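Student: the following block contains a protein sequence and its predicted model.
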Amino acid sequence: MAAINPYLVFDGNCEAAFNFYRSVFGGNFYQKTRFNELDDDVNVPYSEGQKIVHISLPIGPDTVLMGSDRPAAEGDGIPGQNFSVSINSDSEDEASWFFKRLSTGGEVALPFLKVCRDTWLGMLTDRFGIHWIISCEEHVAG
């Protein structure tokens, strides 16, 4: 089953913001990944290596606040447009289905594809101007 969560985008101060949110809401980060921790085929300038590519903080039992820093190559963000709706699915098929339907008549920023070891990701703006991030992590039985 899919979960919907807010996804916030910052201009270089994501880690400070999420440390603040953690002080407000409590808890521990599920994940905190920096750009320099990505696979070698992801080309990120050295100066941006310490920026956050993904962070997540649980807020209660059913919501996860997520975020990242915007790469400098994308320019400055526009206040009020620095968030997306994130759909996290349990299956690649379901996530792909959401991506295909939400992107109909919209604009794809990142096609739905495998971005690292076990994570699928796609980003789009739907025909109504809403930004979406669709993701799925494959779970391998161990």
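Tutor: Yep, it's here.
Student: going forward, measure contacts and count neighbours with C-alpha atoms only.
Tutor: Will do.
Student: pull the number of nearby residues for M123.
Tutor: 22 (other CA atoms under 10 Å).
Student: check contacts around the residue nearest to F83 when sequence neighbours are not counted.
Tutor: Nearest in space to F83, with sequence neighbours left out and distances taken as CA to CA, 6 or more residues apart in numbering, is L8 at 4.4 Å. Residues near L8 by CA atoms under 8 Å, 6 or more residues apart in numbering: 65-68, 82-84.
Student: second structure follows, compare the two:
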Amino acid sequence: MATMHPYLNFDGKAEEAFNHYKSVFGGEFTFFARMGDAPESDKLSEAEKNRVMHVALPINEHTILMASDCVPSAGHVLNEGNNMYINLQAESREDADRLFNGLSAGGTIEMPMADMFWGDYFGSFKDRFGIQWMVNFTNRR
């Protein structure tokens, strides 16, 4: 069975975003490298050398959140869109609220945390870095 790890792309904000995500989820980066660490990075501007080539933050024993910054001089263009959400399955209502409040700080709330007609406690938002999240707690009564 394959394991799925969300991979995010940023336009120069990967480090800021992942420091924020680390403050919410805890833990430490298992990998962090800058574009300047790559072969032939001497062709990049100083600003691009400082961009994140790859960062990995374990969320739990099964999931690693990963990302990189795009490199404009290589023709990379980031288009923030609504084609992806990261869905977090919380362990409790309290955990759901903690994740929702921490990650949505400075972002745009799409749907506040609330009990839904299908029986779950759910909310969604776009964080201040343009990443869309869903937080869900499945009530088992």
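Tutor: It's in. None of these values were measured; they are calculated from a predicted model.
Student: quick check: the host helix or strand of the residue nearest to F83 of structure 1 compared with structure 2, mean distance?
Tutor: Using DSSP states H and E, L8 of structure 1 maps to strand 3-10. Comparison of strand 3-10 of structure 1 with structure 2 after fitting gives an average deviation of 0.9 Å (mean CA distance after the TM-score superposition for structure 1).
Student: can you check which part of structure 2 that strand sits on?
Tutor: Against structure 2, the aligned range for strand 3-10 of structure 1 is residues 3-10 (TM-score structural alignment).
Student: pretty sure L99 of structure 2 sits against V24.
Tutor: Yes - between L99 of structure 2 and V24 a contact is recorded at 6.8 Å, counting by CA atoms under 8 Å.
Student: higher neighbour count, those two?
Tutor: The residue with more neighbours, out of L99 of structure 2 and V24, is L99; 20 against 16, by other CA under 10 Å.
Student: ok, back up a step: quick one: buried residues of the strand holding L8 of structure 1?
Tutor: 4-10 (16 or more other CA atoms under 10 Å).
Student: show me the longest strand that occurs in structure 1.
Tutor: Using DSSP state E to define each element, structure 1 has its longest strand at strand 107-116.
Student: could you look up the SS state of E15 of structure 2?
Tutor: Classification of E15 of structure 2 using DSSP: H, G, I helix; E, B strand; the rest coil returns helix.
Student: and it, what does it touch?
Tutor: 51-52.
Student: same question, K126 of structure 2
Tutor: Counting by CA under 8 Å, 6+ apart, K126 of structure 2 touches 104, 107-110, 132-133.
Student: understood, closing this out.
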